[in-house]
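**Q** Predicted coordinates and the sequence they were generated for:
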Amino acid sequence: MTTTPEHGARGAAHRYRIALIPGDGIGREVIPPATAVLDAVGRRHGVTFAYDGFDWSCERYAAEGSMMPADGLDRIRRHDAILLGAVGWQGVPDHVSLWQLLIPIRREFAQYVNLRPITVFEGVPGPLRAARPGDTDGGVDLVVVRENSEGEYSEVGGRFGRGTAGELALQEAVFTRAGVSRIADYAFDLATRRRGHVTSATKSNGIVHTMPFWDEVVASRAEAFPGVRWRSEHIDALAAKVVLDPSSFDVIVASNLMGDILSDLAAAVAGSIGIAPSGNLNPEREYPSMFEPVHGSAPDIAGKGVANPLGAIWSAGLMLTHLGHPEAGDEVLAAIRDTVRSGKTLTRDLGGTAGTDELTRAVLERLS
């Protein structure tokens, strides 16, 4: 890692080298707001950033036949963090963009935690009338901790007899004791710093090998956290409860596929996937972690200047916290809350008419 502490006017200062992968569509439009916010809040906390841009994208794939160069991972291995915009475009199958860029980064850099905080913001019209803002008593404020490196998203399997009447597709889920243990430990430890409750997603009544194994390992890891309450919920019932009573959840820990689905469901419950952030974390910081909004490349609005930058901005806030500056990360989230609460400068997905630049300026004003 390249973090270099220096002495500045406000005491110890830090410099970080960030790899920027804007990607496709609105990813290119939301990364500049995120870096502008990083620079603004960094000035308040003695933190500076150097940015290296990489053109890895579906456009690159169409032109050169690969999402990134053969030595791409080595080019970003020494960065302190990675900030990604979005990946995906017409004409390039989603499994290509995922398996040639995102998954290699996540697995090569042991980013085994996918962190997805979900909250209701005052001023965001959501689908649930009873869902209260997360910064109020009884409000919706939860985190989905998704296992990010194994589980259902394995490469084990194949297709046989292609094009024949007997064609067969086989996909194996791979769960290891080490993988389940470390994601469970992360979730329980996180709960000790929140409201002290973990819900483990399972389907052990129908998936007879991997899910009972998941349950057993999670239960064994829970013993190390006696101050944390926890329960196991079958994924179908859990999905219903996230909709019916989202404020009852604190930390949800789930396998790769279940966490993927649950986190998008929870973001929709909060009112807009355009706000939702994520972090692909290597908690030990042996490798760079990657931060990205979850809204996708949105080809239908790309280039129109109307994309919501808050998901990317909040992801940058998560990055600050991960790098050791939680107060700076909290300021970013507070600026988002204040901006949305005012209702004066909102993008279309939030019920307003503002463009990307206008909403970004409104956030920056609250950080000045």
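**A** Perfect, thanks for sending it. Numbers count the residues shown, from 1 in each chain.

**Q** For the rest of this, base every contact and every neighbour count on C-alpha atoms.
**A** Noted.

**Q** Can you show me the helices along the stretch 251-368 of the chain?
**A** With DSSP state H, counting those that start in this stretch as the criterion, the stretch 251-368 of the chain has helices at 256-270, 310-322, 326-342, 356-365.

**Q** Select, out of those helices, the one closest to residue 279.
**A** helix 310-322 (6.8 Å; C-alpha to C-alpha).

**Q** Just the buried positions in the closest one, please.
**A** 310, 311, 312, 313, 314, 315, 316, 317, 318, 319, 320, 322 (16 or more other C-alpha atoms under 10 Å).

**Q** Stretch 296-307 now?
**A** 296, 297, 298, 302, 305, 306, 307.

**Q** from these, which is closest to residue 223?
**A** Nearest member of the buried residues of stretch 296-307 to residue 223, counting by C-alpha to C-alpha, is residue 296, at 38.2 Å.

**Q** In addition, the following structure is provided for comparison:
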Amino acid sequence: MEQTAQGERLRLGLIEGDGIGPEVVGSTRRVVDEALAAAGAPAADWVPLPMGLRAIGEFGTALPESTLTGLLDTDGWILGPHDNASYPPEHRIAPGGAIRRHFGLYANIRPVKALPGIGAAAPDIDLVVVRENSEGFYADRNMAVGSGEFCPTPDIALSVGLVTRAASERIAHEAFRLAAGRRGRVTIVHKANVLPLTMGLFRDTCYAVAAAYPGVTVDDEHVDATAAHLVRSPGDFDVLVTENLFGDILSDLAAQLGGSLGTAASLNCSTDRAMAQAVHGAAPDLAGHNRANPVALHLSAAMLLRWLAARHDRAVLARAAERIERAVAATFAAGIATADLGGLASTGEFTEQITARLHFR
């Protein structure tokens, strides 16, 4: 990595993806560049890599091997949305899931905090869903070879759910470490009353890990009760740790309570790799119209900078992340938003407003 007087330059992968991907990824690149400069950090070296429909046309696959190889030589990367439903039938893998599996990104961290000016249904929500990302009831992630779904006859479909002690332990540690730096409470979300072996193992393993964090309060809830509790009293929650499918559903519910999926940040990570990826999809109907909301990816990139700050002990990267978060909140508070949130700003105009506020103190 190139050195500067201010420290080592980051090498960041940049994957545009499909639909609105090029617009929101381009906006995010600009915001990260401006935030690093405003914080006094060295500029990033960006590594554009192909994925998605364009990659199929050029390489014959939605996820070229060169992209996976290129990501190995980065500190982390930003992933745009993909629209694999529009790919030719023989290419309909989900590239994001394939990247997560390839690099073992077992933790999906999804914070939700209501932002000013966007009419959040739950203005007191401030929580993090810590989702186990490698197994559970997702058929593409729970078998060594092939899918976890199969049909013994055309009229019968079966699905296998996988829960292991090792995966449950490592996601529990992520949740408890995170809670220790927040309000000090973890809620284990499961369904052990009807899935006593799989969900029972997950719940009990999380409780065993809790013993290593005496300063953190821990409780547990069934997933259906948690959904109701989220709607009724979302401010009661701090960190929720849960299985893959449950985490996907609950984090989308929480994001909508906090304002919109268009503001929902997400980080996929392991102990040594991290990928910023917004929760929302590719919205192909909006592609090329300069109307996409880039905030979710802005905030996901801020999460990546914070992860890199902790990993490399570089406080300047955390300061850059804080500038992004403050600029987003200040822009919304000023009544500026894209059309999906009731505003009038285009993607480009909204990006201009964010970058201007990155330099505010």
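**A** Nice, thanks for sending it over. Nothing here was measured: the structure is a model prediction, and the numbers come from that model.

**Q** before we move on, the earlier item: taking the buried residues of stretch 296-307 of the first structure as a set, which two sit the farthest apart in space?
**A** Farthest pair in those (C-alpha to C-alpha) is 296 and 305. Separation: 15.3 Å.

**Q** hmm, back to that, out of the helices of the stretch 251-368 of the first structure, which comes closest to residue 187 of the first structure?
**A** Closest among those, using C-alpha to C-alpha: helix 256-270, at 12.5 Å.

**Q** Show me what the closest one packs onto, helices and strands only.
**A** Contacts defined by 3 or more C-alpha pairs under 8 Å, 6 or more residues apart in numbering; DSSP states H and E place helix 256-270 of the first structure against strand 113-119, strand 141-147, helix 235-244.

**Q** For the stretch 101-250 of the first structure, just list every one of the strands.
**A** Remark: strands assigned in the stretch 101-250 of the first structure by DSSP state E, counting those that start in this stretch are 113-119, 141-147, 157-160, 168-171, 197-202, 229-234.

**Q** who wins for proximity to residue 259 of the first structure among the ones you listed?
**A** strand 141-147 (4.7 Å).

**Q** once aligned to the second structure, how far is the closest one on average?
**A** The superposed strand 141-147 of the first structure is, by mean C-alpha distance after the TM-score superposition for the first structure, a mean 0.7 Å from where its aligned residues fall in the second structure.

**Q** what's the matching range in the second structure for that strand?
**A** On the second structure, the counterpart of strand 141-147 of the first structure by TM-score structural alignment is residues 126-132.

**Q** likewise stretch 187-195 of the first structure?
**A** The aligned range for stretch 187-195 of the first structure in the second structure is 175-183, by TM-score structural alignment.

**Q** how far is that stretch from where the chain is centred?
**A** Stretch 175-183 of the second structure sits 18 Å away from the centroid of its parent chain (C-alpha atoms, centre = their mean, to the nearest Å).

**Q** show me where the stretch 51-200 of the first structure has helices.
**A** Counting by DSSP H, counting those that start in this stretch, the helices of the stretch 51-200 of the first structure are 58-64, 72-76, 94-97, 103-108, 177-192.

**Q** Return the set of buried residues in the longest one.
**A** If you call a residue buried by 16+ other C-alpha under 10 Å, then helix 177-192 of the first structure has these buried ones: 179-185, 187-192.

**Q** Also the fourth one?
**A** Neighbour-count burial for helix 103-108 of the first structure, counted by 16+ other C-alpha under 10 Å, picks out 103, 105, 106.

**Q** and the residue of the second structure most remote from its centre, what does it touch?
**A** When distances to the mean C-alpha position of the second structure are computed (C-alpha atoms, centre = their mean), the maximum falls on residue 153, with 37.0 Å. By C-alpha atoms under 8 Å, 6 or more residues apart in numbering, no residues touch residue 153 of the second structure.

**Q** For the longest strand along the first structure, name the packing helices and strands.
**A** Longest strand in the first structure by number of residues (criterion: DSSP state E): strand 11-23. In terms of contacts (3+ C-alpha pairs under 8 Å, 6+ apart), strand 11-23 of the first structure is packed against strand 4-8, helix 27-45, strand 47-53, strand 81-86.

**Q** Output those as TSV; include the columns mean neighbour count and distance to residue 354 of the first structure.
**A** Output for those, formatted as TSV (neighbours: other C-alpha atoms under 10 Å; distance: least, C-alpha to C-alpha, whole Å):
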stretch	mean neighbour count	distance to residue 354 of the first structure
strand 4-8	11	37
helix 27-45	21	14
strand 47-53	15	27
strand 81-86	26	20
